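**Q** Sequence below, structure please.
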Amino acid sequence: MQPEEWPFSRIAGFDVLNARPLGGGLSNRCWQLVLHSSTSSDSHAVWRPVSPASQAFGVDRQQEYQLLSAIQPCPFAPHPIAETPAGILVEWIAGEVCTHSPSPAVMMALQAKIHRLPLPGWRLAVRQRAEQYLAAISPEDNGEELASVCAHYFSHIPQSGFPDTCCHHDLGFYNLIQRPGGELAVIDWEYAAAGDPMLDLALTVQANQLEVVTAAQHYCRYQGGDPELVSEAVQQWLPWCDFLAMLWYYAGANLWQDDTYRIEAKALLAKLAVA
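**A** As a prediction, the model looks like this:
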């Protein structure tokens, strides 16, 4: 979709003065908008749509809006603006997208803050999410090797024993904005849900290429707990992170007809098949 194909002159009661598609956001095509209202000055916002891709990846915009509304006092998350059946409007956060991971101490301080947010009323069930991705995969990719790997992982779901927390489930540096004053903000809460904090931590470790023991030590400084137990739980979840990523890439290859996703998926399948 090209910028000139933006379809709405008005949305959620606002006049749309300008619209440009945003890069990234692989589960969807988001847009940066300039909005005008008769009751306030012009403002910048992000349009996060409901789309076939977002639905295939288990993204629920209504839940995303509910979570952002529940944590609205939080200084590091975008404020919600409006909700419609077609998508949601959230605050545009000015700043620079991080191009590399902050230090483990900074990342784990942020991770701990997220885990202390109010618990959402819905939970990420990893098997259900994996099956959702699997349903979006092309039949040509769904061969015996993939079926064997799926059978193994579906029968080996880690149980860390840690109580559920609010989890972002995609806390990579690419979802961090450094504001002009230097503070970090976290965007793309579409996968956020209640869940096992050790899975969330494992996803963060993987996305930012952190060393597990170091990350666990910093995490426990801010959140409490035994670094050794945290390290063990994260290690148990890391193969499942690869498993979910593999299914996500296969689904993406089918949804967008893009072989670069299939290449990533096949590399992960080869890794998991010999694990």
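**Q** CA only for contacts and neighbour counts going forward, please
**A** Noted.
**Q** Name the residues that touch the lengthiest strand in the chain?
**A** Using DSSP state E, we find that the single longest strand of the chain is strand 40-49. The list of residues contacting strand 40-49 from outside it, by Cα atoms under 8 Å, 6 or more residues apart in numbering, reads 28-36, 61, 86-92.
**Q** cool, stretch 128-138 as well?
**A** Outside of stretch 128-138, the residues within contact range by Cα under 8 Å, 6+ apart are A56, F57, G58, L244, L247, W248, Y250, A251, G252, A253, N254, L255.
**Q** Narrow those to those in helices?
**A** Under the assignment DSSP state H, the contacts of stretch 128-138 contribute A56, L244, L247, W248, Y250, A251, G252, A253, N254, L255 to helices.
**Q** Roughly how far does P102 sit from A147?
**A** 37 Å (Cα to Cα, to the nearest Å).
**Q** Can you say which of the contacts of strand 40-49 are buried?
**A** 28-36, 61, 87-92 (16 or more other Cα atoms under 10 Å).
**Q** Out of these, which is nearest to H168?
**A** Closest to H168 out of these is R61 (14.3 Å), distances taken as Cα to Cα.
**Q** In contact with the spatially most central residue of the chain, which residues?
**A** Residue closest to the average C-alpha location in the chain (Cα atoms, centre = their mean): D170, at 3.5 Å. Listed by Cα under 8 Å, 6+ apart, the contact set of D170 reads D188, W189, Y191, A192, D200, L203, T204, A207.
**Q** what's near enough to touch the fourth one?
**A** The one in question is A192. Contacts of A192 by Cα under 8 Å, 6+ apart are E64, L67, C166, C167, H168, H169, D170.
**Q** One more sequence to fold, the one below, so I can look at both together:
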Amino acid sequence: MATELPLSGGLTNRNTRLRLPDGREAFLRQGHPVPASLGIDRAVEWQLYREAAAAGLSPPCHYADPARGLLLIDWCAEPSWAEAPPPQTQAIPALARVLAVLHRFAVPPVQMAVRAHAARYRRQLAVLPSWLSALERPLLASREPDECWLACHHDLSPANLLGPRPWVVDWEYGAAGHPGFELASILRTHGWSEEDGDALEACYRAAGGSCFELNFRPFLPWVDYIALLWALVRRGEGEDPAIEAWIARYRQRLE
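**A** Model prediction:
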């Protein structure tokens, strides 16, 4: 019988480290019971994970049940970039190579368009903060690029990158998306500057990336807005006492 070791750190899932009697180890992900409320399509997640594992981007998967949100993959003992961040001079080219490979995947049938994704979270708010309408009005009146749709991960944060390679995990938000939104999300979650984004884009083209211009700058406020709405939804669920700091950070970025 396997030994189960519950893991912390999952924001919406239940994660477990399994130790089998023969010494092998695996990672079991039990997903959020209502994935659609988070903009997650389990069938698309599984489609992208299979391609990622075949391409050597993600650890091998031993079992998946998209309908139940179950995923059993090889245990990876390498630390995440959140735990042991590589030097930026190594991280930027490494992520550029990940994007170049990812953008060669088949384009998923489900899109993550920023307006629809934001609206999904906004509809879940039982009470709208008094300050939200004025904060979001300029962004909603703008026009974001929509000329390019490729396979995207949409959550290439430090916690989802393991080791110097890196191994890419947590494909829940995978969908067809604009690569500029993907890059903008990377900059925000890694704390990188717009100049770092230019450097990553140059490395991406050098690695054979298929999109000539990622055009990430118009998407930076969209990343902030969607993160803010996600945090407001989480606060309404009453699950995380630390969520107020998240809300304050993204609200400040949009002001």
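**Q** Please state their TM-score.
**A** Once superposed, the chains reach a TM-score of 0.83 (TM-score structural alignment, normalised by the length of the second structure), with 244 aligned residues with a Cα RMSD of 2.5 Å.
**Q** sorry, back to before: in strands only, show me the buried ones among the contacts of strand 40-49 of the first structure.
**A** W31, Q32, L33, V34, L35, H36, G87, I88, L89, V90, E91.
**Q** Now do the same for the first one: its match in the second structure.
**A** If you follow W31 of the first structure across to the second structure using TM-score structural alignment, you land on T16.
**Q** In three-state terms, label the counterpart of Y173 of the second structure in the first structure for me.
**A** Correspondence of Y173 of the second structure to the first structure, assessed by TM-score structural alignment: Y191. With DSSP: H, G, I helix; E, B strand; the rest coil as the basis, Y191 of the first structure sits in coil.
**Q** I figured Y191 of the first structure hits H169, correct?
**A** Yes: Y191 of the first structure lies in contact with H169 (Cα atoms under 8 Å); the separation is 5.8 Å.
**Q** So for the two, which residue has more residues nearby?
**A** H169 (23 against 18; other Cα atoms under 10 Å).
**Q** residues in contact with the more buried one?
**A** Shown in contact with H169 of the first structure (Cα under 8 Å, 6+ apart): Y191, A192, A193, L199, D200, L203, T204.
**Q** picking that back up, dump the ones in helices among the contacts of stretch 128-138 of the first structure into CSV; add neighbour count and distance to G224 of the first structure as well.
**A** Shown next, in CSV, are those (neighbours: other Cα atoms under 10 Å; distance: Cα to Cα, whole Å):
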residue, neighbour count, distance to G224 of the first structure
A56, 20, 36
L244, 20, 28
L247, 27, 33
W248, 25, 32
Y250, 28, 37
A251, 26, 37
G252, 26, 38
A253, 22, 40
N254, 18, 42
L255, 16, 42
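**Q** Give the equivalent position in the first structure for L139 of the second structure.
**A** Aligned counterpart of L139 of the second structure in the first structure: Y153 (TM-score structural alignment).
**Q** do the same with V114 of the second structure
**A** Under TM-score structural alignment, V114 of the second structure pairs with V126 in the first structure.
**Q** Determine the number of other residues adjacent to its match.
**A** Neighbours of V126 of the first structure (other Cα under 10 Å): 18.
**Q** before we move on, back to that, I'd say the match of L139 of the second structure and D242 touch.
**A** No: between Y153 of the first structure and D242 there is no contact under Cα under 8 Å: 10.6 Å.
**Q** those helices in the second structure, which residues are they?
**A** Under DSSP H, the second structure gives helices at 42-54, 88-102, 114-123, 132-140, 179-190, 194-206, 220-237, 243-254.
**Q** and of those, who's closest to R165 of the second structure?
**A** helix 88-102 (7.0 Å).
**Q** now the angle between helix 42-54 and the closest one, please.
**A** Angle, helix 88-102 of the second structure to helix 42-54, by axes from the mean of the first three to the mean of the last three Cα atoms, to 10 degrees: 110 degrees.
**Q** what's the spacing between A112 of the first structure and P120 of the first structure?
**A** A112 of the first structure is 16 Å from P120 of the first structure, by Cα to Cα.
**Q** now, which of the contacts of D170 of the first structure sits nearest G225 of the first structure?
**A** Using Cα to Cα, these come closest to G225 of the first structure at D200, 15.7 Å.
**Q** now do the same end-to-end measure for stretch 10-19 of the first structure.
**A** Taking Cα to Cα, the first and last residues of stretch 10-19 of the first structure lie 11 Å apart.
**Q** With stretch 93-109 of the second structure instead?
**A** End-to-end distance for stretch 93-109 of the second structure, by Cα to Cα: 29 Å.
**Q** Equivalent analysis for stretch 160-174 of the first structure, please.
**A** Stretch 160-174 of the first structure: ends 27 Å apart by Cα to Cα.
**Q** Can you report how many residues lie near L210 of the first structure?
**A** Considering only other Cα under 10 Å, L210 of the first structure is surrounded by 17 other residues.
**Q** Chain neighbours aside, what residue packs nearest to it?
**A** P104 (6.9 Å; Cα to Cα, 6 or more residues apart in numbering).
**Q** residue contacts, the aligned partner of the one you found in the second structure?
**A** Mapped onto the second structure by TM-score structural alignment, P104 of the first structure lines up with I92. With contact set as Cα under 8 Å, 6+ apart, I92 of the second structure has these partners: D196, A199, L200, C203.
**Q** want to try TSV for the residues you listed, with distance to P241 of the second structure and neighbour count as columns?
**A** Shown next, in TSV, are these (distance: Cα to Cα, whole Å; neighbours: other Cα atoms under 10 Å):
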residue	distance to P241 of the second structure	neighbour count
D196	32	15
A199	37	15
L200	35	23
C203	39	19
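**Q** Can you show me which of these carry over to the first structure?
**A** Checked against the first structure using both residues aligned by TM-score structural alignment, their matches' Cα atoms under 8 Å, the contacts of I92 of the second structure keep these contacts: A199, L200, C203.
**Q** Distance-wise, check the first one relative to G238 of the second structure.
**A** In this case it means A199 of the second structure. 40 Å.
**Q** Which positions within stretch 72-81 of the first structure qualify as buried?
**A** Going by neighbour count (16+ other Cα under 10 Å), the buried part of stretch 72-81 of the first structure is F76, A77, P78, H79, P80, I81.
**Q** Over to stretch 188-202 of the first structure?
**A** Buried-residue list, stretch 188-202 of the first structure, by 16+ other Cα under 10 Å: 188-202.
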